[in-house]
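# quick one: sequence and predicted model below, then my questions.
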Amino acid sequence: MSVFEGFTGRQKRSANSRFQRTALRAAAEPERWAACGHLPEPNGRTVIPTLHLMCGLPCSGKTTLARQLASTHRAVRLTPDEWHTRLFGQDADSPEHDVRHSVVESLQWEVAVQVLYQNVDVILDFGFWSKSEREDYRSRGDEIGAEMRIHYLNVPEKNRDRHYLS
């Protein structure tokens, strides 16, 4: 049973099938994966980390699912809203809010790259509302040799409002 059931609508894959797929890719292109910094583990297996993108509107449950995934996959979760609030407080009405948020996301991407190079999965809890943004990060992940998984949460507006009010 996959932890993604009911959340993504994508084909479910067991941990074993993920390992098999990763092993096949690494065996077919060993120079590429080594060049990306993904070296074999002490047991001889090549591990390719996964970059998880949380996609959905505000209050759709992205962070809740990201926390579950982080625990299940022993992944690093990067949520800009948490960093932003700690650094700048609740500044949604501030003219600098969007610039600050972009800086936080940029810093988190730098952290994500370093973590992925250590063969550790990363969860970016950015929202990824636009297709162009998803494609941008898909391309970035591919450049560094990471697997990619998009988790799309399609929650009706009335349920998002209820989540926000609770």
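Sure thing, it's come through.
# hey, let's count contacts and neighbours off CA atoms from now on
Will do.
# surely F126 forms part of a helix?
No. Assignment of F126 by DSSP: H, G, I helix; E, B strand; the rest coil gives strand, placing it outside any helix.
# what sits against it?
L53, M54, C55, T79, P80, E105 (C-alpha atoms under 8 Å, 6 or more residues apart in numbering).
# at 10 Å instead, please
53-56, 62-63, 78-81, 105, 108, 133 (C-alpha atoms under 10 Å, 6 or more residues apart in numbering).
# how is R18 assigned, secondary-structure-wise?
helix.
# one more structure, for comparison:
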Amino acid sequence: MTAIPTLHFMCGKMAAGKSTLAAQIAKTQHAVLLVEDDWLSTLYPEEVRSLADYIQYSERLKKTLQPHVEDLLGKGISVVLDFPANTVSQRRWFTSLIAATGVEHCLHYVDKPDEVCKAQLKIRSQNLPAGSPFTTDEAFDAITRFFEPPQSSEGFMIQQYQQE
């Protein structure tokens, strides 16, 4: 019996554990894992210095990868996108992928309190060079103010993970 191809994608605040979960899902589901941070740091290593830069290069990357993701899904291969689905606007891309392919999907919502995310951010940032973007409590607060939890009215199949 062949598994039904599924598009998996992540929602949650910075440092909530989305990337760890994405890697686990890819492994257990034998899916292709595409990680936005890896692509951006390889393709645009010096260009992403602000939130505005991130938005610009993230949109460019999504346009580039969309046909590839659609092709994988069309060939019956499940895909895990470690790209944020943290705002209604960001989730539109995933909606377009689902509409174009007609595949099953799951929005994995990692719901953790700010304090937990900030503690995890400190741990994650320990090995980064001083001054790296998006590593401080201030950066967390600045980005988190845009966060919009997914709503059932958006039409996604949502699996929620809460603080243990």
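Thanks, I have the structure now. None of these values were measured; they are calculated from a predicted model.
# out of the contacts of F126 of the first structure, which are shared with the second structure?
Retained in the second structure (both residues aligned by TM-score structural alignment, their matches' C-alpha atoms under 10 Å) from those: L53, M54, C55, K62, T63, L78, T79, P80, D81, E105, E133.
# give me the distance between the fifth one and L87 of the first structure.
Think T63 of the first structure. 19 Å (C-alpha to C-alpha, to the nearest Å).
# so these two - more neighbours on which side?
T63 (22 against 11; other C-alpha atoms under 10 Å).
# quick check: closest non-adjacent residue to that one.
D125 (6.5 Å; C-alpha to C-alpha, 6 or more residues apart in numbering).
# in helices, which of the kept ones among the contacts of F126 of the first structure appear?
Of the positions in these, K62, T63, P80, D81, E105, E133 sit in helices, assigned by DSSP state H.
# next, the contact list for the equivalent of the first one over in the second structure, please.
Spelled out, it's K62 of the first structure. Under the alignment defined by TM-score structural alignment, K62 of the first structure corresponds to K18 in the second structure. Counting by C-alpha under 10 Å, 6+ apart, K18 of the second structure makes contact with F9, M10, C11, G12, Q24, D82, F83, P84, H108, Y109, V110, D111.
# same deal with C117 of the second structure?
Counting by C-alpha under 10 Å, 6+ apart, C117 of the second structure has contacts G12, K13, M14, A15, A16, G17, D111, I123, D137, F140.
# return the member of those residues nearest to Q159 of the second structure.
D111 (10.3 Å; C-alpha to C-alpha).
# list the contacts for that closest one?
C11, G12, K13, A16, G17, K18, C117, P149, Q160, Y161, Q162, Q163.
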